[in-house]
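Visitor: Here is a sequence with its predicted model. Questions after.
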Amino acid sequence: MIISASLSCGKSSTPTPEVPVNPPTTVSTFSNPLMNGADPSVFQKDGVYYYLQTNGSSINLWTTTAMSKLSSSIPKTVYAPPAGGQNSRNVWAPELFYLDGKWYIYYTAGNGADISQRTWVLENSSADPTTGTWVDKGKIFSTSADFWAIDGTVFESGGSRYFLWCGRPDLTNVNLTQNIYISKMTNPYTLEGVATKLTEPEFSWEKNGFGVNEGPEVLVSSDNKASLIYSASFCGTDDYALGMMNLKVGGNPLVKADWTKSTQPVFTKQPQSNAFGPGHNSFFKSPDGTENWIIYHANSATNQGCADQRNIRMQKFTFNADGSPNFGQPVATGLQIAKPSGEK
């Protein structure tokens, strides 16, 4: 005869009723800021978001499948430049791209002197950019504009690839005015031909502190209309903001006249929302592809400047009837907003 374990231990054989376990509550909202940092950049591929921001001494890469949970991702240092080199100091604004079957990171760095800042390229042939070896491909520059250069990014249009960046042409470093330039690319680490100056600070809202057009990012709408979104005014002011240029349909990105520049900023400070100096942005789509999101940095209080107090924020945006983006206003810190559609 088989005696049950419960009887042999002198316990009742009456089954203990199961206590229902409630499934974990699904959190459907998040609030800004996501985390501390500046100069955010996002690249999406195969359901993964790759995130980078300015570190100063190296390049770190975050990966996540849910941007609202970015702060819980553990970054990996993928590149630290050798000490003493021309790209060893002031490592700023890295951006990741997947081009021609390889990964590329474009970043700004110098030797420690501000006037030495240039844009540089790293290449990785691994399928996963968090693994493999990042090869230094050197400086990327136009021979017609080989001067102070930051904030490089890549834009593809009409079967051609273009590089955009912010440049300061005064080699004496007395005139600090920053412009945005564009040049066609021969390959992911070489520019072809001369550089075109697309925009320079013209309006008062681009000249707070001193004249600045920087941080170019090209956004293409679903009907294939391209908008160049850039940051204007000195980042140390509360009035750092976003400006916009739109490329005419069928226009040549290298021809300045084919771009129309907005006379007003398209994204500005909102003191009542604890958003001062919003700018240096990137774009991404929600996991299900139905929503467009902007990610940017801002300060939470006035007069915090270009320092460690800057933090990362994101919010959904829409497009106007003419294909230009409508970013609205910076969302208030602490406000619960819906996560990107399709996040798990």
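Guide: That came through, no problem.

Visitor: hey, let's count contacts and neighbours off CA atoms from now on
Guide: Noted.

Visitor: what sits against Arg168?
Guide: When contacts are counted by CA atoms under 8 Å, 6 or more residues apart in numbering, Arg168 touches 147-149, 176-179.

Visitor: Please tabulate the residues you listed in TSV, including the columns distance to Glu156 and secondary structure.
Guide: Formatted as TSV, the contacts of Arg168 follow (distance: CA to CA, whole Å; DSSP: H, G, I helix; E, B strand; the rest coil):
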residue	distance to Glu156	secondary structure
Phe147	24	coil
Trp148	24	coil
Ala149	20	strand
Leu176	29	coil
Thr177	27	coil
Gln178	23	strand
Asn179	21	strand
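
Visitor: closest to Ala93 among those?
Guide: Ala149 (11.6 Å; CA to CA).

Visitor: isn't the closest one right up against Thr119?
Guide: Yes. Look at Ala149 against Thr119 with CA atoms under 8 Å: they come within range, at 5.8 Å.

Visitor: Put this next to the previous one:
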Amino acid sequence: MAKAIHVYTRPVDDACYPEGLARSVHFACSSEVSGDIPWNKNYGILFVHGEISKDNTIIPMGIKDPCIFRIDDKRMGIAARRVLEDGSPDETTAGKLMLWETEDLISFTEKGFVTCESIGAMAASGSEDAGDSTFSSYLEVPDELADAATLYWSSIKYTETVIPERVTIGSLEELESVKAKIRYSDGSVRTKSVKWNADAIDFSVPGEYRIEGVIDQQRFDFPLAKGYGDPVIFPWDDKWYYISTNDNLNDIGIYVREAEDVHGLFADGVIEHLILPFDPKRGFEQTFWAPEFHVIGGELYILFAVSGHKWGPQCHLMKLKKGRPIIEEDSWEDPVRIVRKNGEPLAIDEITLDMTYVKNNAGSYMIWSYRENIATPLDSGSMLYIASVDEDAPWKLTSEPVLLTRPLYGWENVSGTINNEGPNHFISDGMVYVTYSGGSANRYTYALGLLTASVDDDLLNPDNWHKSITPVLTFYSVDGEFGPGHNAFYTNEDGELMISYHGETDIGSSLRCDGIRRVHFRSDGSPYFQMSKEEDIRTEKVYITICIR
């Protein structure tokens, strides 16, 4: 048996699916039984890179007329003509096609531009009706391959909870070690603790008992807070803290919330403590942007950007005084501007922002967003740089900055947004995962990209990083959440990795609102950021029979 894999572009819709998104390679699987199933919720999967002009500006590009074909017994090729953002021909690649190769229709390798003659025989292109999409080409593949890829590009959902029917134990501690297995639609499984109700059980008396337990999954509504961007959740000294960009106050001042748990950070009447006020004497007047808590060398810092009287955000940090409470203004040392290894400012006429700290086995680093000539014809767009730092003096770089990524894909540069910003990271299974944001920071096109490296790699070597072609979180990911981005990560009380982010509540809104949800991990260990609370496990009761020996 075989199923057909279709590749196509979508019509441009300036209101909800503009050129940077529509002119990408979309995929769908079709069969007589299932009909047409668009992958990735009909959001683009393969994007072609733009070009950098001699003026250091970005020329955005898209694709046209994609096709899919068999290269050999293992490999398939996807090829397309590169066009300018508006769909007009790209004369610089005339007679050539962009080629991607894949063995599984999950991972794709960009091979660059090749001549049509070099590609060889193309698959016969077809045209079938699939709603608002036009299929440009298709290839029949074995069911097993098609089903695995369709599963990968579909939403992952909770399917069942597995608990032993009966266990033999001798103590409360042994009972508490009995965990639930939570299964998901992609075949992934995770374990979760159960809060067993064993208050009435005397573990010194042998016997058989039927008891109840509760599996508790933290769930958060969206939006949690309106008028806040770049949210960060942080545990410190048995309390929880929330810090963000405060759009409600025109991004003036840095405020912190404190609570006993994360839900308390968003409770009615929660106090916002001002820890860095408007202060012209110190040059802190505007763009109090993207504050983040980081423990560096055992000390607590806040990394943030701020401008003086003249607009132009620059990266700063400030350090918590020993033993002082986070929520008091005088607990913090005076902010220090980030400098290069020669002691000069990180930037002068350019802007720097969204700095974050990363540590792996090879060293300590700062990653930040940098932009030249913003809002001029020579606007470079924002891009991410990395440099090493000494933990004892993290305000001073110890290497030259190294470019990590520029917004060359259509989803990063939607309608002139030319944006790579908001990096944040976590480490899992020997890998460093750095998320970042592209598109418009307060519109529905905002989306998360992903950079990946080994925990042992020298992160200053660009060759050690892999950049995902496809964004990992978009306005297609979770119903009712538009423009999700500029995120941070934290680990909750149950040891689960959580992602905080901002987005909007409808496609036309520019009011940034905060959300939180769990990061899921596929069976291969890779992260999945798109699981809504409705698709995850709910708090539920379970039952078990225990035999006390």
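Guide: Received, thanks. What you see is a predicted model; the values in this text were computed from it and never measured.

Visitor: one step back: of the contacts of Arg168 of the first structure - the most surrounded one?
Guide: When neighbours are counted by other CA atoms under 10 Å, Ala149 leads those with 28 neighbours.

Visitor: Need the counterpart of that one in the second structure.
Guide: Aligned by TM-score structural alignment, Ala149 of the first structure pairs with Thr352 of the second structure.

Visitor: next one: Ser286 of the first structure
Guide: Using TM-score structural alignment, Ser286 of the first structure pairs with Asn492 in the second structure.

Visitor: Which residues are in contact with the residue nearest to that match when sequence neighbours are not counted?
Guide: Sequence neighbours aside, Met498 is the residue nearest to Asn492 of the second structure in space, at 6.8 Å (criterion: CA to CA, 6 or more residues apart in numbering). The contact partners of Met498 of the second structure, by CA under 8 Å, 6+ apart, come to 489-492, 516-519.

Visitor: Quick check: the gap between the aligned residue in the first structure for Ser331 of the second structure and Asn55 of the first structure.
Guide: The alignment partner of Ser331 of the second structure in the first structure, by TM-score structural alignment, is Thr133. Look at Thr133 of the first structure and Asn55 of the first structure: by CA to CA, to the nearest Å, they are 20 Å apart.

Visitor: what's the neighbour count on the match of Ser286 of the first structure?
Guide: That count, for Asn492 of the second structure with other CA under 10 Å as the rule, works out to 16.

Visitor: Please verify my assumption that Phe267 of the first structure contacts Pro278.
Guide: Yes. Phe267 of the first structure lies in contact with Pro278 (CA under 8 Å); the separation is 7.3 Å.

Visitor: Spell out which residues are contacts of both of the two.
Guide: 241-242, 330.

Visitor: Are we agreed that Ser509 of the second structure is in a helix?
Guide: No. Counting by DSSP: H, G, I helix; E, B strand; the rest coil, Ser509 of the second structure falls outside a helix, being coil.

Visitor: The first structure: which residue goes with that one?
Guide: Using TM-score structural alignment, Ser509 of the second structure lines up with Gln304 in the first structure.

Visitor: Asp379 of the second structure too?
Guide: Using TM-score structural alignment, the equivalent of Asp379 of the second structure in the first structure is Asn175.

Visitor: how far away is that match from Ala195 of the first structure?
Guide: Going from Asn175 of the first structure to Ala195 of the first structure by CA to CA gives 20 Å.

Visitor: which of these two has more neighbours?
Guide: More neighbours surround Ala195 than the other of Asn175 of the first structure and Ala195, with 21 against 12 (other CA under 10 Å).

Visitor: equivalent range in the second structure for the strand or helix carrying the more buried one?
Guide: In this structure, Ala195 of the first structure is located in strand 190-199 according to DSSP states H and E. Residues 396-405 of the second structure are where strand 190-199 of the first structure aligns, with TM-score structural alignment as the criterion.

Visitor: Just give me the neighbour total for the closest residue to Val214 of the second structure other than its chain neighbours.
Guide: Nearest non-adjacent residue to Val214 of the second structure, counting by CA to CA, 6+ apart: Lys541, 4.6 Å away. By the criterion of other CA under 10 Å, Lys541 of the second structure has 13 neighbours.

Visitor: Surely Lys541 of the second structure is in a strand?
Guide: Yes. Counting by three-state DSSP, Lys541 of the second structure is part of a strand.

Visitor: Distance check, it against Ile215 of the second structure.
Guide: Lys541 of the second structure is 6 Å from Ile215 of the second structure, by CA to CA.

Visitor: who has more neighbours, Phe267 and Pro278 of the first structure?
Guide: Legend: neighbour count by other CA under 10 Å for Phe267 of the first structure and Pro278, higher for Pro278 (30 against 21).

Visitor: who's in contact with that one?
Guide: Pro278 of the first structure touches 239-242, 267-269, 296-299, 330, counting by CA under 8 Å, 6+ apart.

Visitor: what's the answer for Gly35 of the second structure, then?
Guide: Cys29.

Visitor: Which residues are in contact with the residue positioned nearest the centre of the first structure?
Guide: The C-alpha lying nearest the average C-alpha coordinate of the first structure belongs to Ser41 (CA atoms, centre = their mean; 2.0 Å). By CA under 8 Å, 6+ apart, the residues touching Ser41 of the first structure are 51-53, 93-96, 281-283, 295.

Visitor: what do you get for Gln117 of the first structure?
Guide: Per CA under 8 Å, 6+ apart, neighbours of Gln117 of the first structure: 87, 90, 108-111, 148-150.

Visitor: Counterpart of it over in the second structure?
Guide: Using TM-score structural alignment, the partner of Gln117 of the first structure in the second structure is Pro313.

Visitor: gap between its match and Ala305 of the second structure?
Guide: 5 Å.

Visitor: And for Asn492 of the second structure?
Guide: Counting by CA to CA - Asn492 of the second structure and Ala305 of the second structure are separated by 27 Å.

Visitor: Can you classify Ile180 of the first structure as helix, strand or coil?
Guide: strand.
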